[in-house]
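**Q** Fold the following.
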Amino acid sequence: MGYPDYVKYLLMFLGTCVAMCGCVETDNGNPIHNNPFIIFPGEGKASVLQPNGEEQWFIGSEQEIVWNPGVVPEDSTITLLLSLDGGGNYPHIIVSNTANDGSFIWIVPDLPSKNSILQIAGPVSRDVSDTKFLILRKPNPKQVTTGGGEWPSWRNDRLAFMSDRNGNWDIFVTTVNGTSPLIQVTTSTADDRYPNYDNKGFHLTFTSNRTGHQEIWATTQFFNRNTDKIQLTNIGGTHPSWRPLPTSDELVFLSFTSPGLFNISVLKFQLPLTRSTSIPSPSLLADNTNKERPNWVIESSGLNQIYYKDFGARTGPNVVKTLIANSGPNLPESIVVPVSNSLVRNPSISPSGGKMAVTIGHDIWVMDLKDGQITGKPLQVTFDPATDDVADLHSDNTMAFQSNRTGRTEIWWLTLP
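**A** Take a look at the predicted model:
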């Protein structure tokens, strides 16, 4: 039989007091034991070890529930219960009266929730997860293109991408659900790459070498798609990204300094762009390192930030950099993606600034952002053995990306869990 709780607490209190004294003395003051010790009741209860907070378990996956069995004799069996409302109710029995051996293999049921709590219950012991864990439905990507496609830019109902299906790289526009015909936006014999829509899906920028070297060009939905293109830079440029709403009148891009090295520069325009729009002088934010894919983000605090990947020697492989926009040159801050020092590439920030997607290895991971800081654990959202890359977050819930899972690189999209 176990001791009543009040006896256990009394024994622990007395043991602690003895340990603090460091000895037990006889009546004449001579110590009979001079080593600190604590009296423990020896009846620790069972406790949850996994899931114990922030785990991300997909429906249908095989997961191990782990607990410390404790040493309460009455707890020879344990019942595992599941709450989907943060611990308010436990209506779902995972297993009843299983052996109290500290482990149970669970096939995660179709009960999606971001407020899941596990409870273990024995005749004496009872414990729950320290914080919520997630039961998620694994994303089901859908293919958008069939003739080859890379570098998606998805705004509103329009998705722009680049493709070499006709022999050289051109820009195309489609919709993810196939409701509109495929439109070829550029037909130059040069290579046109890296499309980027503004947040209204109105102005479409891209990189082109039609002048003999790479510059930023643009077109709008009102232009003749075959002839009317505006050159926006004359110092060399690639990877354009528009400032988000409400005023998409600025463009961040990578300007060239030497092979493989780039500045981060900003252009400001009078919108809408017209055929007579002149090339403005860019302002410089950061210089002379190997960078890729800047994203302009307006934080919830109102701060304008530029997120980008920097491959400089002093930058860790799992670091994304940020700069303050509209402030002239400034020192970048680092955001460390908690993924065991893996190489992180091609960051994409959702229009709200609340999500960031990155490529890690051959898959895409998504994480929550708040004012330039990652909150919670990164979530893997693609799982194919092929290479999934260049995510573009259409919203906090939807994402386009490129993948060679069919044997050719195409554009896909998915709903985030």
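**Q** Going by C-alpha atoms from here, please, whenever you check contacts or count neighbours.
**A** Noted.
**Q** Find the nearest non-adjacent residue to A99, please.
**A** Spatial nearest neighbour of A99, excluding adjacent residues (Cα to Cα, 6 or more residues apart in numbering): T77 at 4.6 Å.
**Q** Run a quick neighbour tally on V7.
**A** 12 (other Cα atoms under 10 Å).
**Q** I meant to write L14 there.
**A** By other Cα under 10 Å, the residues close to L14 number 15.
**Q** for the helix or strand that contains L379, which positions count as buried?
**A** Using DSSP states H and E, L379 sits within strand 373-380. Within strand 373-380, the residues that count as buried by 16 or more other Cα atoms under 10 Å are 374, 377-380.
**Q** elements contacting it?
**A** Helices and strands touching strand 373-380, by 3 or more Cα pairs under 8 Å, 6 or more residues apart in numbering; DSSP states H and E, are strand 363-370.
**Q** Next, the structure of the following sequence, for comparison with the previous one:
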Amino acid sequence: MADIKQTERASLLLSRALECCRNNRHEFIMPEHLLLALIDDENFYAALNIFYNPLQLEERVEDVLRQTDPVPEDVEYEPQLSAQMARVIDFAVREVAASSADSVDVPHLVNGILKLDESWAAYLLKDCLGNKEANFMSHLINFCEFGDNLQAEAGEKGEAGAWRKLVTCMNEHYQQCNPLIGREKELKRTIQVLCRRDKNNPLHVGEPGVGKTALVWGLVRLIEEGRVPERLKGSRVYQLDMGTLLAGTQFRGDFENRIKQIMDGIQEESDNNIVYIDEIHTLVGAGATGEGAMDASNMLKPYLEAGRIRFIGSTTYEEFNRHFSRSKGLIRRFQQIDILEPTVEETKHIIRQIQPRYEEFHGVKYNDEAIAFAVEASA
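**A** Alright, predicted model coming up:
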């Protein structure tokens, strides 16, 4: 393809396929190497995940490649294109020539694999898709075009794009909230988890009303005041709301586009950003349209695995056991932090600290006896 124009994405895929071939010391670059490289492509991953778990496909492809004998370690060689891989590229080039496209892109290479008659890569991919090949290709093309348009808009406007309308930047609103009183232990533990290299996604679990969201607002205040470790300085915390994301998503693919738009936008803005998901158990099943369809939790797994975005989640014990615990992949990537109810004395201390704000707002005064009675009566 030296004399054929190709997109940066296509060039990267072919380079990854070659790298995969070399790592396995295979003599020929095969469609299976390309398929493995495709699974690492965010557009292919998102499109396939609507119909099938990409990680399962990855395991199946690796099983096939293990059946290929490697070149001995003492033999110097340079991988060559297999006949089937050459056909994939030929199919892609012919498709570009017959269309209005001017460069070979990811969808052309995928279509080239699907057109193969006798190939494990074609068989496995077709087996994943069933009779949904056309729908899959449509989603893949849309995801690629969506990413291109998002980058073009960002370049023209000099801003991250429309994804900001779908999230709330907590750094811009923290002054409107009451300051966090107490919870030093839980806040310190949250900061420790966020600063770790791996499994750096805190999960706050506690009964309703114990102050899980208030804890995140307290973290944001510390970030804005610069009272956090260097790893967190300058971080922006974006709150993700499943209800907002699901609103108006009439067609399959709308929800996936929104998730991808937000995650890519946050990731491109900074590697230091944090995503806060209240009621995180709603991730499991959100956006799924039927059996085999992906939900929000599956869509976020590539970003969790990459580690470029850190997540903070919150949920109750009941919802954690009922929904969140079903997703073993999510549990592995989050560090649970229990948020227990404050004691009676801690509650009195919290109320006394915020007492002036409420007295000013309501135009009344609260005496110590009233505060003590209210706390003890609700304990």
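**Q** Overlay them and tell me the TM-score.
**A** Laid over one another, the chains give 0.25 as their TM-score (TM-score structural alignment, normalised by the length of structure 2), with 156 aligned residues with a Cα RMSD of 7.0 Å.
**Q** Any chance of TSV for the buried residues of strand 373-380 of structure 1, columns distance to F172 of structure 1?
**A** Below are the buried residues of strand 373-380 of structure 1 laid out as TSV (distance: Cα to Cα, whole Å):
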residue	distance to F172 of structure 1
I374	34
K377	35
P378	32
L379	30
Q380	29
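**Q** tell me which of those is nearest to A218 of structure 1?
**A** Closest approach to A218 of structure 1 among the buried residues of strand 373-380 of structure 1 (Cα to Cα): I374, at 33.0 Å.
**Q** The helix or strand V390 of structure 1 falls within - contacts with which helices or strands?
**A** Following DSSP H and E, one finds V390 of structure 1 within strand 388-393. On a contact count with 3+ Cα pairs under 8 Å, 6+ apart, strand 388-393 of structure 1 meets strand 150-155, strand 344-349, strand 355-360, strand 363-370, strand 398-403.
**Q** Now render those strands as CSV, adding mean neighbour count.
**A** Converted to CSV, those look like this (neighbours: other Cα atoms under 10 Å):
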stretch, mean neighbour count
strand 150-155, 26
strand 344-349, 25
strand 355-360, 23
strand 363-370, 20
strand 398-403, 24
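**Q** Out of those, flag the one nearest V252 of structure 1.
**A** strand 344-349 (13.9 Å).
**Q** excluding its backbone neighbours, what's nearest W106 of structure 1?
**A** That would be Q63: by Cα to Cα, 6+ apart, it lies 5.2 Å from W106 of structure 1.
**Q** measure that neighbour to Y308 of structure 1 for me?
**A** Q63 of structure 1 is 35 Å from Y308 of structure 1, where distance means Cα to Cα, to the nearest Å.
**Q** what are the ranges of the strands in structure 2?
**A** 28-29, 80-81, 167-169, 202-205, 237-240, 274-277, 310-315, 335-338 (DSSP state E).
**Q** Save these as a markdown table, and put in mean neighbour count and distance to L12 of structure 2 too.
**A** A markdown table is the format used below for these (neighbours: other Cα atoms under 10 Å; distance: least, Cα to Cα, whole Å):
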| stretch | mean neighbour count | distance to L12 of structure 2 |
| --- | --- | --- |
| strand 28-29 | 22 | 15 |
| strand 80-81 | 15 | 16 |
| strand 167-169 | 18 | 31 |
| strand 202-205 | 25 | 33 |
| strand 237-240 | 22 | 30 |
| strand 274-277 | 23 | 28 |
| strand 310-315 | 24 | 26 |
| strand 335-338 | 18 | 34 |
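**Q** for the ones you listed, which one sits closest to L219 of structure 2?
**A** Nearest to L219 of structure 2 among the strands of structure 2 is strand 237-240; the distance by Cα to Cα comes to 9.2 Å.
**Q** Let me see the contact set for M162 of structure 1.
**A** M162 of structure 1 is in contact with 149-152, 169-172, 192-195, counting by Cα atoms under 8 Å, 6 or more residues apart in numbering.
**Q** for T205 of structure 1, that is, sorry about that
**A** Counted by Cα under 8 Å, 6+ apart, T205 of structure 1 has contacts 195-197, 216-219, 240.
**Q** what does M399 of structure 1 give?
**A** If you count contacts by Cα under 8 Å, 6+ apart, M399 of structure 1 has them with 391-393, 413-416.
**Q** list the buried ones in stretch 138-149 of structure 2?
**A** 139-144, 146-147.
**Q** Now render those as CSV, adding distance to V64 of structure 2.
**A** As requested, those are arranged in CSV below (distance: Cα to Cα, whole Å):
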residue, distance to V64 of structure 2
H139, 27
L140, 25
I141, 27
N142, 30
F143, 28
C144, 28
F146, 33
G147, 32
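**Q** Please narrow the residues you listed to those residing in helices.
**A** 139-144, 146-147 (DSSP state H).
**Q** Which single one of these is nearest to L57 of structure 2?
**A** Among those, and counting by Cα to Cα, the member closest to L57 of structure 2 is L140, at 16.6 Å.
**Q** If we ignore the residues flanking it in sequence, what's nearest the closest one?
**A** In space, L140 of structure 2 is closest to A47, 5.2 Å off (Cα to Cα, 6+ apart).
**Q** Measure how buried that neighbour is and give me the count.
**A** For A47 of structure 2, using other Cα under 10 Å, the count is 26.
**Q** residue contacts, it?
**A** A47 of structure 2 neighbours (Cα under 8 Å, 6+ apart): 136-137, 139-140, 143.
**Q** Report the separation between it and A214 of structure 2.
**A** From A47 of structure 2 to A214 of structure 2 the distance is 36 Å (Cα to Cα).
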